[in-house]
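> predicted model, plus sequence, below.
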Amino acid sequence: MRLFIASFGRALLAQLHIRMLWLTVLPFIVSLGLWAVCLWLGLQPIIDWLQGYFVSHSMFGEIGGMLAWFGMGALKTVLVPLLAMWTLLPLMILTALVFVGLFTIPAIARHIGTRHYPMLDKRHGGSVAGSLWTSLWCFAVFTVLWLATIWVFLIPPLAFVIHSLLWGWLTYRVMAYDTLADYASAEERRAVLHLHRWPLLAVGTIAGALGAAPTLLWLGGVLSVILLPALAAVAIWLYVVVFVFTGLWFQFYCLEALLRHRSGQAPDGPPVANVIDVTPR
């Protein structure tokens, strides 16, 4: 628990460093450009297809009655665009996660590794291909579970918990691999991830909970066509910020865990070395 809390505090302070704030710019611009094109070309066709499907299967009456039973009858008027945006949400978040992984995580690794953990040897147990494979199979599993639990949207508290756990698992699997790719051997990576799987899942789940705010902004875009571009842009930027903070948290946690693993120290014991300096310079 001490390692969990200490790494959170260090990541929070590091996030305020001007260099870390600048690292959100490139993935934000690339994600924004990609999704501006996607929404411009693809949103209306998706809405039209869903509208036709609902009409041909007489689903508006049934779902409208269900929403009214839950006290959300007003959502019937925006049901189709809401479902369209909800369907696109995992892809939007994945692009932000991938671009952060490509453009930001390596810079975070260099910043944290050289400044706080210069004593750690790099054993290069990971690879770009391994990172890509991990991202793809984890996202495939996540997508199946996301679609299987889409009905929980009707019960907001349950939806918040389940989707935070889903995002937590995806973030933990992807970011933990990328964090240890350069520093740990394949055997060390497997050992550290197994030993610390529950704290790392908790880190990812908290990140998923922090993603609730940009999710609401993204879905809130269906309420106003005029505000959709601005709300989508803010949602993408907030997701990038959340992922950068999460990357910092994983970096501090995983590198400290690796250092303790190599020294044979207890996973949650006192620090192995004096690597507590977190004041941005």
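Ah, there it is. Note that the coordinates shown come from a computational prediction; the quantities given were computed from them, not determined experimentally.
> C-alpha from now on. contacts and neighbour counts both.
Will do.
> where do the helices of the stretch 51-200 of the chain begin and end?
59-69, 79-103, 105-116, 128-148, 156-180, 186-195, 197-210 (DSSP state H, counting those that start in this stretch).
> could I get the ones you listed in CSV, plus columns for distance to Arg19?
Listed next are the helices of the stretch 51-200 of the chain as CSV, based on distance: least, C-alpha to C-alpha, whole Å:
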stretch, distance to Arg19
helix 59-69, 46
helix 79-103, 13
helix 105-116, 9
helix 128-148, 24
helix 156-180, 18
helix 186-195, 28
helix 197-210, 21
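> ok, second structure coming up, stack it against the first:
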Amino acid sequence: MRLLLDSFWRAVAYCMLPRVIVLSLLPLGLMVLLAAVFGYFFWDATVAWTREALDAWPLLSSFWSWIGRLFSGDVTSVLAPLVVVFAATPVIVVVSLLIVAGLMAGPLTTLVADRRFPALQRKKGASFFGSVARSLGLTVLALLALVVSMPLWLIPPLVLILPPLIWGWLTYRVMSFDALAEHASAEERAALLRAHRLPLLCIGVLCGYLGAAPSIVWASGLLFAAAFFVLVPLAIWIYTLVFAFSALWFAHYCLDALAQLRAQREAAAALAGAGSASEGGADQAVLSQWKSP
């Protein structure tokens, strides 16, 4: 419990560091860049295609005509850009978050290691590509679990329990592995994940519930369309900050646990060496007494 609470408060404090804040703002910059590239190369063609698609729907053509007569304007010419924006924004957001998520975990773990554990030896127990392959495999398993458990979401209590548990399990398996990949050996990592399975799962579940916070902002964006372009960047920043906090929490916990494990093993080895030395000295004393007349 001490390690859990200590790592929590340290992660909160690290979220206020300028470096972490800059990393959490990167998705906004990436979103603006991707939106600018999309607008420059594909905006006109996409809007024209969307307008043609709206006009081509037989069931809605009469509705557009009625709305046009009511407001004295071409409704599809106004609606087409809005449809493109609402359809393209989630894609741009997801791509930005995936890029930043892949680039944030390593630097945040390095930040914790350099500030708190500069003397901790790096045994490099996992490769980058192995970590990526493992993360993709676990993500597929989590998505399958979500799909299989969807019928149970109709039961009111389970919809608040099952998705956070699944995402918490995924977060625990991926982030704990990544936090130890650089510093722990394969044997040390397996021992730590086995000994601290329950606290790490608790961290993952809590981070899973925190990850639901941007959903409230998304829902607000749908309800208040006028503030959509303000609420969407806010949701992205909150989500990225939650990701940064999660990575920092796992990094503080796992690296502290690794340092304690190595200290315990070194103390046990020193004690065993001292015991062997004392036994050897006693044997030499007995031998010398036996040889003396």
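Good, I have the coordinates. Keep in mind that this is a model prediction, so the values were computed, not measured.
> export the helices of the stretch 51-200 of structure 1 as a markdown table, with columns for distance to Arg2 of structure 1 and mean neighbour count.
A markdown table is the format used below for these (distance: least, C-alpha to C-alpha, whole Å; neighbours: other C-alpha atoms under 10 Å):
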| stretch | distance to Arg2 of structure 1 | mean neighbour count |
| --- | --- | --- |
| helix 59-69 | 45 | 14 |
| helix 79-103 | 27 | 19 |
| helix 105-116 | 18 | 18 |
| helix 128-148 | 29 | 14 |
| helix 156-180 | 19 | 21 |
| helix 186-195 | 15 | 16 |
| helix 197-210 | 11 | 20 |
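> quick one: closest of these to Leu50 of structure 1.
Closest to Leu50 of structure 1 of these, according to C-alpha to C-alpha: helix 79-103, at 6.3 Å.
> ok, now which ones touch Val83 of structure 2?
Val83 of structure 2 makes contact with Thr50, according to C-alpha atoms under 8 Å, 6 or more residues apart in numbering.
> switch to 10 Å and redo it
Applying C-alpha atoms under 10 Å, 6 or more residues apart in numbering, we find Val83 of structure 2 in contact with Val47, Thr50, Arg51, Leu54, Thr76.
> which of those residues fall within helices?
If you go by DSSP state H, the contacts of Val83 of structure 2 have Val47, Thr50, Arg51, Leu54, Thr76 in helices.
> need those in CSV with distance to Met104 of structure 2, can you?
Converted to CSV, these look like this (distance: C-alpha to C-alpha, whole Å):
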residue, distance to Met104 of structure 2
Val47, 35
Thr50, 36
Arg51, 39
Leu54, 41
Thr76, 42
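> contact partners for Leu136 of structure 1?
Applying C-alpha under 10 Å, 6+ apart, one finds that Leu136 of structure 1 lies in contact with Gly130, Phe142, Val174.
> closest to Ile105 of structure 1 out of the residues you listed?
Ile105 of structure 1 lies nearest to Val174 out of those, by C-alpha to C-alpha, at 11.2 Å.
> can you tell me the closest non-neighbouring residue to the closest one?
Ser135 (5.7 Å; C-alpha to C-alpha, 6 or more residues apart in numbering).
> quick one: residues contacting the one you found.
Counting by C-alpha under 10 Å, 6+ apart, Ser135 of structure 1 touches Leu94, Leu97, Val98, Ala129, Leu170, Thr171, Arg173, Val174, Met175, Tyr177, Asp178.
> just send the contacts of Leu136 of structure 1 back as a markdown table, with distance to His124 of structure 1 too.
Converted to a markdown table, the contacts of Leu136 of structure 1 look like this (distance: C-alpha to C-alpha, whole Å):
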| residue | distance to His124 of structure 1 |
| --- | --- |
| Gly130 | 11 |
| Phe142 | 27 |
| Val174 | 16 |
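> on that earlier part again, distance check, the residue nearest to Val174 of structure 1 against Phe142 of structure 1.
Distance, Ser135 of structure 1 to Phe142 of structure 1, by C-alpha to C-alpha, to the nearest Å: 10 Å.
> so what's in contact with these two at the same time?
Taking C-alpha under 10 Å, 6+ apart as the contact rule, Ser135 of structure 1 and Phe142 both touch Leu170.
> show me which of the ones in helices among the contacts of Val83 of structure 2 are buried.
Neighbour counting by 16 or more other C-alpha atoms under 10 Å classes Val47, Thr50, Arg51, Leu54, Thr76 among these as buried.
> nearest residue to Glu188 of structure 1 in space, ignoring adjacent ones along the chain?
Nearest non-adjacent residue to Glu188 of structure 1, counting by C-alpha to C-alpha, 6+ apart: Leu258, 7.6 Å away.
> again but with Phe139 of structure 1, I slipped
Leu170 (6.9 Å).
> how about Asp178 of structure 1, what's its partner in structure 2?
Here Asp178 of structure 1 is matched to Asp178 in structure 2, going by TM-score structural alignment.
> so that match sits against Ala251, correct?
Yes - at 8.5 Å, Asp178 of structure 2 and Ala251 qualify as touching, with contact defined as C-alpha atoms under 10 Å.
> hey, what's in contact with both of these two?
What both Asp178 of structure 2 and Ala251 touch, as defined by C-alpha under 10 Å, 6+ apart, is the set Ala105, Gly106, Thr109.
> list just the nearest of those residues to Phe228 of structure 2.
Ala105 (29.1 Å).
> what residues are up against the closest residue to the closest one other than its chain neighbours?
Closest residue in space to Ala105 of structure 2, ignoring its immediate chain neighbours: Ala247 at 5.9 Å, by C-alpha to C-alpha, 6+ apart. By C-alpha under 10 Å, 6+ apart, Ala247 of structure 2 lies in contact with 11, 101, 104-109, 171, 174-176, 178-179, 207, 241.
> greatest separation within these: which pair is it?
Once C-alpha to C-alpha is applied, the contacts of Ala247 of structure 2 give Pro107 and Cys207 as the farthest pair, at 19.1 Å.
> if we can go back for a sec, closest to Ile161 of structure 2 out of the contacts of Ala247 of structure 2?
For the contacts of Ala247 of structure 2, the nearest to Ile161 of structure 2 is Cys207 (13.3 Å; C-alpha to C-alpha).
> what's the nearest residue to that closest one if we skip its chain neighbours?
Ser246 (6.1 Å).
> measure the one you found to Ala184 of structure 2 for me?
19 Å.
> thanks a lot, see you next time.
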